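1. got a predicted structure plus its sequence, pasted below:
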Amino acid sequence: MSEVLYEELDVLIVGSGISGIGAARYLSTESPSTTYAVLEARAASGGTWDQFRYPGIRSDSDLFTFGYEFKPWTDKKAIATGDKILAYLRETAAEAGVDEHIRYHHKVVSASWSSEQARWTVEVDRADTGERVVFRVRWLFGATGYYDYDEGFTPRFEGREDFEGQITHPQHWPEDLDYAGKRIVVIGSGATAVTLIPALAAGGAGHVTMLQRTPTYVLPLPSEDKIANLLPKIFGAERGYALTRRKNVWMQQFMYKASRRYPNAVRRFIRNTNARALPAGFDVDTHFNPPYDPWDQRLCMVPDSDLFRTISAGNASVVTARIDKFTRNGILLETGEELEADIVVTATGFNIKLFGGIAIDLDGRPLVPSEHVAYKGMMLSGIPNFAFSIGYTHASWTLKVGLLCEHFTKLVNYMDANDYDVCVADAPDMTTGPLLDFSAGYVKRSIDMMPRKGDAAPWAMSLSYIDDVRLVRHGSVLDEFLQFSRVDDDRTVVA
């Protein structure tokens, strides 16, 4: 590949999913003089919602909180299908002019910070032309999420090569997979599995079995929010949306706090709800009563009890057991039972890949994320002019992302107004712990490679949207930890 200097920009956003589009929209509207581009490795925008195409893909949060604060969700369904979410994201990008800034087929390979120049040099491979292009930018914004989009997680299963049927991972669902009349075993019990099972049954599968090692908390919710659909008629679209969003934020916070404070009561509530939705005599305690407390792992929401209705209709079943090995005809369990299958779906989770796998260095020193502490959940200690966005794990992802994108734009504007070139957060002198305090498998497998968090603001990873609104939206961009400087000065300016 030939290397050419392509262009200089103020901000380079990596990723055109929900975080990248959100960051770009705030720059477009709140900082119109800032030059920026959004780099997307794939051929289309939408991130997760464009790449993941498995049957039934949908949100597991209501769209009144999963959607952007500035863009009302107007569909009558609160729990939305993937195609509707994708259309919403692309409509948002078009309305804000963000789509004109997206460069497709641009895969970021490396990013190098020069303290002397106060610039990031970002090398990019273009899949459409075969060229390598270079950007020099003031700010780098990682909107890549934290999943490895190239490969999902699949445990090593003994005898897998002996299975004569088809094995697929939801992350790479074959477009031509014909499952009509087939016996399907879905390995896993998380959000992807509970989404797939009713969709596969409705799509004509002969029978679907959810094979899980450990149960997950599953809570049915109505797919339509009657109050949300009524409020816009009374108060108008924008005000009605804002009120619904506030209501649902409160409900999410209430459910989470109740789960942490009164885990046994919430466990009983979920169990009793499940028992009422399942056939008489169904073994709820074996299949839907986990050995851990609610919200130790994320609760799975099922719209209109679709999973339970599918089980009740006899089109799906649940088996809770450990896998011994794959066989020619299916899966042998440690109990000695064999589950026969034509198709096995490994809904076994994801791998983590921070910042899209970009090779990042500072003056030639490679970035090791675990050596740094997250500042406000959007910067890393000691790393100049680098921001990222990670949403909530216990509530709608976009609630946190929206606040971070808004705050990032304020930070860029502050630096412009004061002619600063460099912004860096000094490492705190405090006890630190894992960035994500969450027992999900993908988190535990990657805990050693992730940044750290502190035990007090602005270094703690708040789980409260209300607290984050105070800190990130209404709080100043200045504090004792954030330092600003100019490259033509010998001194560092402390805010």
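-> Noted; the coordinates are in hand.

2. only C-alpha atoms for contact and neighbour calcs from this point on.
-> OK.

3. number of residues surrounding Arg42?
-> Neighbour count of Arg42, defined by other C-alpha atoms under 10 Å: 18.

4. how deep is the nearest residue to it once chain neighbours are set aside tucked in, by neighbour count?
-> Take Arg42 and drop its neighbours on the chain: the residue closest to it by C-alpha to C-alpha, 6 or more residues apart in numbering is His105, 5.2 Å away. Using other C-alpha under 10 Å, His105 has 19 neighbouring residues.

5. so His105 touches Arg126, yeah?
-> Yes - look at His105 against Arg126 with C-alpha atoms under 8 Å: they come within range, at 5.5 Å.

6. quick check: longest helix of this protein.
-> Ranked by number of residues, the top helix in the chain under DSSP state H is helix 237-261.

7. that one - contacts with which helices or strands?
-> With contacts taken as 3 or more C-alpha pairs under 8 Å, 6 or more residues apart in numbering; DSSP states H and E, helix 237-261 sits against helix 63-66, helix 226-235, helix 263-277.

8. could I get the buried residue list for the first one?
-> What that stands for is helix 63-66. Going by neighbour count (16 or more other C-alpha atoms under 10 Å), the buried part of helix 63-66 is Leu63, Phe64, Thr65, Phe66.

9. before we move on, back to that, ranking the helices and strands packed on helix 237-261 by burial, who's on top?
-> Among the helices and strands packed on helix 237-261, ranked by average contacts under mean count of other C-alpha atoms under 10 Å, first place goes to helix 63-66 (a mean of 25).

10. against that first model, consider the following:
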Amino acid sequence: MSSILDASQALGLELPPRARAIPRAPGVGGDVRVITPVGPPERIVRPETDPDPMDNAEDRKIFHLSPPPVYRTPNPRELDVVFVGSGISGMTFGIMSQWRLKNVNVVIYEKNASFGGTWFENRYPGCRCDVQSHIYQFRFETFDWSEAYAQWDEIFHYHSYVFAKYGLSRLVQFRHAVVGADYDEERAKWRVTVEKTDEVTGKKERFERECDVLVNGTGVLNRPKWPDTPGAELFKGELVHTAQWDESKDSVDGKVVGVIGNGSTGIQVVQSIGSRVKHMDHYVRTPTYMQAYLEGGVKLSPQRRGQFRDPAFTRQFMRDTYMNREKYWVMFTSAEHKLNKLVVKRALEYLEKSVKDPELRAKLTPHFAYGCRRPIFSDDYYPTIQRPNVSLRREPIKRFWEKGLVLDLGDGREEMRELDMIICATGFAANWVSKFMPVRGRERRLLADDWASHPEAYRTLTVNGFPNYFMILGPNTPPTHNSLIISCEQQCNYVMQMIHALQHNPLIKSIEVKLEAQRAFAKEAQDWLKTNSVWNVDCGGWYRYKNGYTVQWPGPALHMIDSIHSVDWRHYSVEMWNDPSSYSMHTPWTFKALDKRELRDDELTIQAAKL
């Protein structure tokens, strides 16, 4: 079994004092986990000498993955591609591009000092993945995980090993933040503005880079969302967001702490620091369903861990688990579905068994369908919330004051809570746009303006008015029930089909999804989601916008993967440098459209039941 490589060894990073430090190797400093020893990969895998690691025929069949696109000419047109972000999407695209793209200059810009995205930025107390470790990994690179649900630092070190083994340092430039992108219609070029930060002095310098194709892989969970409660500037204590946690200075020991939010992050923080604080208030607006961890809990028995050390066993586990989760997807079609009711029953039984006080139990009881908010797994939250030094507060937060928070008790009454530290576990701005990276398409259209009320894209991947621009894990991607890494692979391969199309004929100026195709997909998806899913009510989750627009996919993960198996050229406009009639797209790329029949409720139910 391969060992992982410490990030500093893999990349030779020397971070300035003000930058977030590369985490220490897991297992150091009293950590009881037994981690695979760190060390370099046996060798660097290269496309010149090694087969495509993602091209596994059996996996293609099981996960419905597209085959690698094939060049039909020995000398395809040279292109420049800029990819933004080196999280899971960037790493997937970077690895895949080395085998599936020819004559393409790929550069990946990363704003941080290291790769990893979410698992580099998030390191709050108790931070761990809420998806089982052995399906939250690249299917072509298994790993000897120490726990069934890995903590952030072990995930980061796994990524460091993958990063080193597949030579991604050849493509990625760190401390390079993309701060703007403008499409030049006349030249069919994207002008990308990049801000480079000197690793020693911290000095920032901007430059422009042109490219033919721009791929945004920044995802959605990377822009911290602060509470909209007024008066934050008045608070004199420590105010911190979990996504900006600095373990070198953010200490909770012996303090009176308030935690705002009860998604996965808020739950993990509360159960992690309950025994360390003098007192803690957990502020919860909407309770959510909770279950005990699967696979017998967070820990792996020596016997179970030994089984997972066999790559063949792990790969089969990944396949079986993924397909089982696809079967269970049908529970999200209705609160009245028997499977949804069964899971609600089990979650409430777990609550009743764990919390004896009926008043507290009532405060923790949700009143919506299972899955409307992201399901949470925890073995420790219920015991923590019943500690004598921990309080659950359901009253609305009215405002900040200099010493803490003011609660609205109703009938004009208020309660002023004094706190040393307020931790905002309030998630991320799930709008797929960033004020720090304005994207302008045709006629200087700003994507953020188009998406002011909600983000609308064609099958998660691209937007009308923004030619040769693609997204990985864009709007409507989030799978509630399954690992997103397989979906990420399929989306990357779809973009590479587009790049191949641009390369095959130098007369092609740009490829752009038709507005009618984008709107037709959005309408069919929203119509289905509003009438046939558990996300059609406001339960406080981030999948649904205030205007009712839902960013879930209208079907199971394999349904999405099938819908982007190949490019349906009927849905795209191909702009030519000269006579538009001089070239037409050929059938090898054609795939059946995601039409109205495929989005019917009975079709989806039947498909899910047959999986």
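-> Good, I have the coordinates. Quick caveat, the model's predicted, so the values are computed rather than measured.

11. need the TM-score between these chains.
-> Remark: TM-score between the superposed chains equals 0.83 [TM-score structural alignment, normalised by the length of structure 1]; 469 aligned residues with a C-alpha RMSD of 3.2 Å.

12. re earlier: can you pull the contacts of the corresponding residue of structure 2 for the residue nearest to Arg42 of structure 1?
-> In structure 2, His105 of structure 1 lines up with Arg175, judged by TM-score structural alignment. By C-alpha atoms under 8 Å, 6 or more residues apart in numbering, Arg175 of structure 2 lies in contact with Tyr109, Glu110, Lys111, Asn112, Ala113, Ser114, Glu195, Lys196, Thr197, Asp198, Glu199.

13. rerun at 6 Å
-> Neighbour list for Arg175 of structure 2: Glu110, Lys111, Asn112, Ala113, Lys196, Thr197 [criterion: C-alpha atoms under 6 Å, 6 or more residues apart in numbering].

14. and those residues, which are buried?
-> Looks like these have Glu110, Lys111, Asn112, Ala113, Lys196, Thr197 buried, using 16+ other C-alpha under 10 Å.

15. for the aligned residue in structure 1 for the fifth one, give its distance to Asp148 of structure 1.
-> By that I understand Lys196 of structure 2. Using TM-score structural alignment, the equivalent of Lys196 of structure 2 in structure 1 is Arg126. Separation of Arg126 of structure 1 from Asp148 of structure 1 (C-alpha to C-alpha, to the nearest Å) stands at 20 Å.

16. and Ile331 of structure 1, by the same measure?
-> 27 Å.

17. between those two, tell me which one has more neighbours.
-> Using other C-alpha under 10 Å as the criterion, Ile331 of structure 1 and Asp148 rank with Ile331 on top: 25 against 18.

18. part of a strand, is the more buried one?
-> Yes - checked against DSSP: H, G, I helix; E, B strand; the rest coil, Ile331 of structure 1 lies within a strand.

19. I'd assumed Leu339 was in contact with it.
-> Yes - counting by C-alpha atoms under 6 Å, Leu339 is a contact partner of Ile331 of structure 1 at 5.2 Å.

20. how big is the offset of the lengthiest helix in structure 2 relative to structure 1?
-> Criterion DSSP H: the longest helix present in structure 2 is helix 485-504. Mean deviation of helix 485-504 of structure 2 relative to structure 1 after superposition (mean C-alpha distance after the TM-score superposition for structure 1): 2.5 Å.

21. tell me what angle that helix forms with helix 311-328.
-> Helix 485-504 of structure 2 runs at 100 degrees relative to helix 311-328, counting by axes from the mean of the first three to the mean of the last three C-alpha atoms, to 10 degrees.

22. after helix 485-504 of structure 2 comes which helix or strand?
-> Per DSSP states H and E, helix 485-504 of structure 2 leads on to strand 508-513 as the next helix or strand towards the C-terminus.

23. what sits up against that next one?
-> Residues from elsewhere that reach strand 508-513 of structure 2 (C-alpha under 6 Å, 6+ apart): Asn464, Pro467, Asn468, His571, Tyr572, Ser573, Val574, Glu575, Met576, Trp577.

24. can you say which of the residues you listed are buried?
-> By 16+ other C-alpha under 10 Å, the contacts of strand 508-513 of structure 2 give Asn464, Pro467, Asn468, His571, Tyr572, Val574, Glu575, Met576 as buried.

25. do a quick rundown of the helices in the stretch 451-600 of structure 2.
-> 485-504, 515-532, 557-563 (DSSP state H, counting those that start in this stretch).

26. next, format those as JSON lines and append distance to Met96 of structure 2 and mean neighbour count.
-> Formatted as JSON lines, the helices of the stretch 451-600 of structure 2 follow (distance: least, C-alpha to C-alpha, whole Å; neighbours: other C-alpha atoms under 10 Å):
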{"stretch": "helix 485-504", "distance to Met96 of structure 2": "8", "mean neighbour count": "22"}
{"stretch": "helix 515-532", "distance to Met96 of structure 2": "27", "mean neighbour count": "18"}
{"stretch": "helix 557-563", "distance to Met96 of structure 2": "17", "mean neighbour count": "21"}
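
27. so which of those helices is nearest Asp59 of structure 2?
-> Asp59 of structure 2 lies closest to helix 485-504 among these, at 10.1 Å (C-alpha to C-alpha).

28. what's the angle from the closest one to strand 508-513?
-> For helix 485-504 of structure 2 against strand 508-513, the angle by the same axes, to 10 degrees is 150 degrees.

29. output the contacting helices and strands for helix 485-504 of structure 2.
-> Helices and strands touching helix 485-504 of structure 2, by 3 or more C-alpha pairs under 6 Å, 6 or more residues apart in numbering; DSSP states H and E: there are none.

30. before we move on, the earlier item: which one of the helices and strands packed on helix 237-261 of structure 1 lies nearest to Thr335 of structure 1?
-> helix 263-277 (25.3 Å).

31. between the closest one and helix 237-261, how many degrees?
-> Using the same axes, to 10 degrees: helix 263-277 of structure 1 against helix 237-261 is 110 degrees.

32. which elements pack onto the helix or strand following helix 263-277 of structure 1?
-> Next helix or strand after helix 263-277 of structure 1 toward the C-terminus (DSSP H and E): helix 284-288. Helix 284-288 of structure 1 is packed against no helix or strand, with contacts defined by 3+ C-alpha pairs under 6 Å, 6+ apart.

33. mean shift of helix 284-288 of structure 1 relative to structure 2?
-> Relative to structure 2, helix 284-288 of structure 1 is 3.5 Å off (mean C-alpha distance after the TM-score superposition for structure 1).

34. what residues sit buried inside the helix or strand following that helix?
-> Note on helix 284-288 of structure 1: by DSSP H and E, the next helix or strand toward the C-terminus is strand 300-303. Neighbour counts using 16+ other C-alpha under 10 Å place Cys300, Met301, Val302, Pro303 of strand 300-303 of structure 1 among the buried residues.
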